[in-house]
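Novice: no sequence for this one, just the structure:
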């Protein structure tokens, strides 16, 4: 990405420094215990491959998809990995905004200040999220010396050890069962992307289309943010109707074209998250003795959040929508598998045209009717 006067739109180094400085300390563990946790997560990740592949039947026997690394990291490692991913994914958008800013009077000076302010804001957001993520398949992961990734743009699976230990203690569940349960969910995401080679490019194209529709005029963006802030503060200008429907800040700053793209992205993410939950529940009873207890306690934790501030931030960042994706997507997968079996469901991975629409996520029978037409068995 080009820079004006040496300043980028986001000071990524400052983002990492801010996030790692503000991140909460992890749970108290001895060095020996930490090593044991890391070793066990690696074993569970490896074992999960076989369990998930056997249950999903996404990878034909005798074939081996492109390998992607499994990394057990701490919160700082998760932050560094995500900053690298954001930087890669946002390059086109930030480059376009930077070019526009560079042509304006005082653009370089504004950029130097704005990049640092944005870097701090990104760092604060990542510090908040870094203690809440148990695992993540990083789809758009550039490789680095500290954080390897799969070849040819392949991703990597991150397991955040301190967060897993913290949650298993909070829930008071069997730690060995909980660690395997988490690995089953994350391995499903890894299988989705390694077994379906076109999925990564499809998602990237959709995201880039979404970003490409972003209005790069700073005043327009600021106006949208102002309106969004007013909606959350309950201080809309007099006479304006409250018709935002409780949308998040992310949704409120979108154009109509972006909302259309977001609908498709929401459907895909609902499918991926719901499929992972379905697989986790399907495999769980066979290999995780206390899966019922874990599931019940984890669902309660998901629903209530940690505090009033946590609930407010979840709403602001659109994280409530992600929780709905788990629930709606799992219902879709379960209904389709019940109707046409696992092999019938797996037709969803044939091409972008067989992915469910947002409406079909809510009405699985419509997807079955479209994809499994009579005479098209």
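Specialist: In hand now; what should we look at? Quick caveat: nothing in here was measured; it's all calculated off a predicted structure.
Novice: alpha carbons only for contacts and neighbour counts from here, please
Specialist: OK.
Novice: for residue 247, helix, strand, or coil?
Specialist: For residue 247, the assignment made with DSSP: H, G, I helix; E, B strand; the rest coil gives coil.
Novice: now it: how far from residue 254?
Specialist: For residue 247, the distance to residue 254 equals 11 Å [CA to CA, to the nearest Å].
Novice: who's in contact with residue 105?
Specialist: Neighbour list for residue 105: empty [criterion: CA atoms under 8 Å, 6 or more residues apart in numbering].
Novice: use this one as the comparison:
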């Protein structure tokens, strides 16, 4: 269904040009990001009380935009297996190895590559929990350099701030050993339940609705969902809001003790998010990036309110098992989660 190698090639060739950086500056940036990730481990542990565990350690990869694109085609290929299998079982699906199959997979690969090309200049860092035994931490060096220059913030402070966020994700998945397979199961269940006829038949109409502002949903993913799929998406949203909000709380909570300019960085970073142009906002909405920003905001409010109520140790009950995870509704009503989990 998707030629992932072709997607990586298209994405790499069309990725926006990186900022101009001298060789010695690039080398120094890589060293500083690696050191920032290493330093963040103890800072996150001390603030959260979570121990990363004694298993295999996730590697830290400082990558450029093509490197980030290739890493994500590998992850998508793994996660989309259930959906691909379902689509190929449909009557009339192109036979693997046929001309129709080859052409179709390259067309889809080009589309995925174009999407990843657009995203490759937006992502600062990413923890991929599904790679290998321990996952991997990706830090996209040119994007950090570009944004720290645009915001006119201290590069050392900004890089450590981002490392704190991504290292928190690594700790979440290593200190909570069931989280990886739980999330994989939710993603697989959601993607495997997609009806290809609905996707193909309604896609153009749905895009037009979003573009005209006639749809209340945040993204195409939600627009193309049945009631059953929406229930799954609500569960996924609850988990992702928790993970992203927790990481935001940690980066801002640890920040004042080790990052002198953290308040300035947060203020400028938030202001920039709100100052996007009309076209950029529409594209972000179509891709679900507005929903992603809401996860950071709503999840952080949830974490702070729970910690204020029952303390960090009480909040950490959220990691005790899948049944303790907040629902999407509880993310917006932290008191309900506290009452359910703590009585």
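Specialist: Yes, it's here. Owing to the predicted nature of the structure, the values given are computational and were not obtained by experimental measurement.
Novice: which of the helices or strands spans the residue nearest in space to the middle of the first structure?
Specialist: What sits nearest the mean C-alpha location of the first structure, by CA atoms, centre = their mean, is residue 136, with 7.0 Å. Using DSSP states H and E, residue 136 of the first structure falls within strand 135-138.
Novice: could you tell me where that strand falls in the second structure?
Specialist: Aligned using TM-score structural alignment, strand 135-138 of the first structure spans residues 125-128 in the second structure.
Novice: show me where the stretch 101-250 of the second structure has its strands.
Specialist: Applying DSSP state E, counting those that start in this stretch to the stretch 101-250 of the second structure gives strands spanning 125-128, 136-140.
Novice: skipping adjacent residues, who's closest to the counterpart of residue 155 of the second structure in the first structure in space?
Specialist: By TM-score structural alignment, residue 155 of the second structure lines up with residue 175 in the first structure. Among residues not flanking residue 175 of the first structure along the chain, residue 168 sits closest, at 5.8 Å (CA to CA, 6 or more residues apart in numbering).
Novice: equivalent analysis for residue 296 of the second structure, please.
Specialist: Once flanking residues are discounted, residue 296 of the second structure sits nearest to residue 245: 4.7 Å by CA to CA, 6+ apart.
Novice: check the gap between the alignment partner in the first structure of that neighbour and residue 124 of the first structure for me.
Specialist: Correspondence of residue 245 of the second structure to the first structure, assessed by TM-score structural alignment: residue 274. Separation of residue 274 of the first structure from residue 124 of the first structure (CA to CA): 29 Å.
Novice: same check on residue 248 of the first structure?
Specialist: Separation of residue 248 of the first structure from residue 124 of the first structure (CA to CA): 18 Å.
Novice: got it, and residue 31 of the first structure?
Specialist: Separation of residue 31 of the first structure from residue 124 of the first structure (CA to CA): 28 Å.
Novice: ok, those two, which is more surrounded?
Specialist: More crowded of residue 31 of the first structure and residue 124, by other CA atoms under 10 Å: residue 124, with 21 against 9.
Novice: list the contacts for the alignment partner in the second structure of the more buried one?
Specialist: Per TM-score structural alignment, the equivalent position to residue 124 of the first structure in the second structure is residue 114. Going by CA under 8 Å, 6+ apart, residue 114 of the second structure touches 7, 10-11, 14.
Novice: try it again with 10 Å
Specialist: Taking CA atoms under 10 Å, 6 or more residues apart in numbering, we find residue 114 of the second structure in contact with 7-15, 108, 120.
Novice: burial check on the closest residue to residue 137 of the first structure other than its chain neighbours, number of neighbours?
Specialist: Nearest residue to residue 137 of the first structure, sequence neighbours excluded (CA to CA, 6+ apart): residue 157, at 4.4 Å. The local packing of residue 157 of the first structure (other CA under 10 Å) involves 24 other residues.
Novice: quick check: residue 157 of the first structure touching residue 72?
Specialist: Yes - the pair residue 157 of the first structure and residue 72 qualifies as a contact (CA atoms under 10 Å) at a distance of 8.4 Å.
Novice: need the residues touching each of these two.
Specialist: Common neighbours of residue 157 of the first structure and residue 72 are listed as 45, 135 (criterion: CA under 10 Å, 6+ apart).
Novice: sorry, back to before: can I assume the residue nearest to the centre of the first structure is in contact with residue 184?
Specialist: No - using CA under 10 Å, residue 136 of the first structure is not in contact with residue 184; the gap is 11.8 Å.
Novice: and residue 143 of the second structure, what's its match in the first structure?
Specialist: For residue 143 of the second structure, the aligned position in the first structure is residue 163, judged by TM-score structural alignment.
Novice: wouldn't its match be in contact with residue 28 here?
Specialist: No - Residue 163 of the first structure is beyond contact range of residue 28, at 11.4 Å (criterion: CA under 10 Å).
Novice: distance check, residue 42 of the first structure against residue 187 of the first structure.
Specialist: For residue 42 of the first structure, the distance to residue 187 of the first structure equals 11 Å [CA to CA].
Novice: who's more crowded, residue 163 and residue 28 of the first structure?
Specialist: Taking neighbours as other CA under 10 Å, residue 163 of the first structure and residue 28 compare with residue 163 leading, 21 against 11.
Novice: ok, that one - contacts?
Specialist: Counted by CA under 10 Å, 6+ apart, residue 163 of the first structure has contacts 26-27, 73-75, 130-135, 169.
Novice: and of the residues you listed, the nearest to residue 315 of the first structure?
Specialist: Relative to residue 315 of the first structure, the closest of the contacts of residue 163 of the first structure is residue 132; by CA to CA it sits at 14.9 Å.
Novice: I'd assumed residue 159 was in contact with that closest one.
Specialist: No - the pair residue 132 of the first structure / residue 159 is not scored as a contact, 11.9 Å apart, by CA under 10 Å.
Novice: done for today, thanks.
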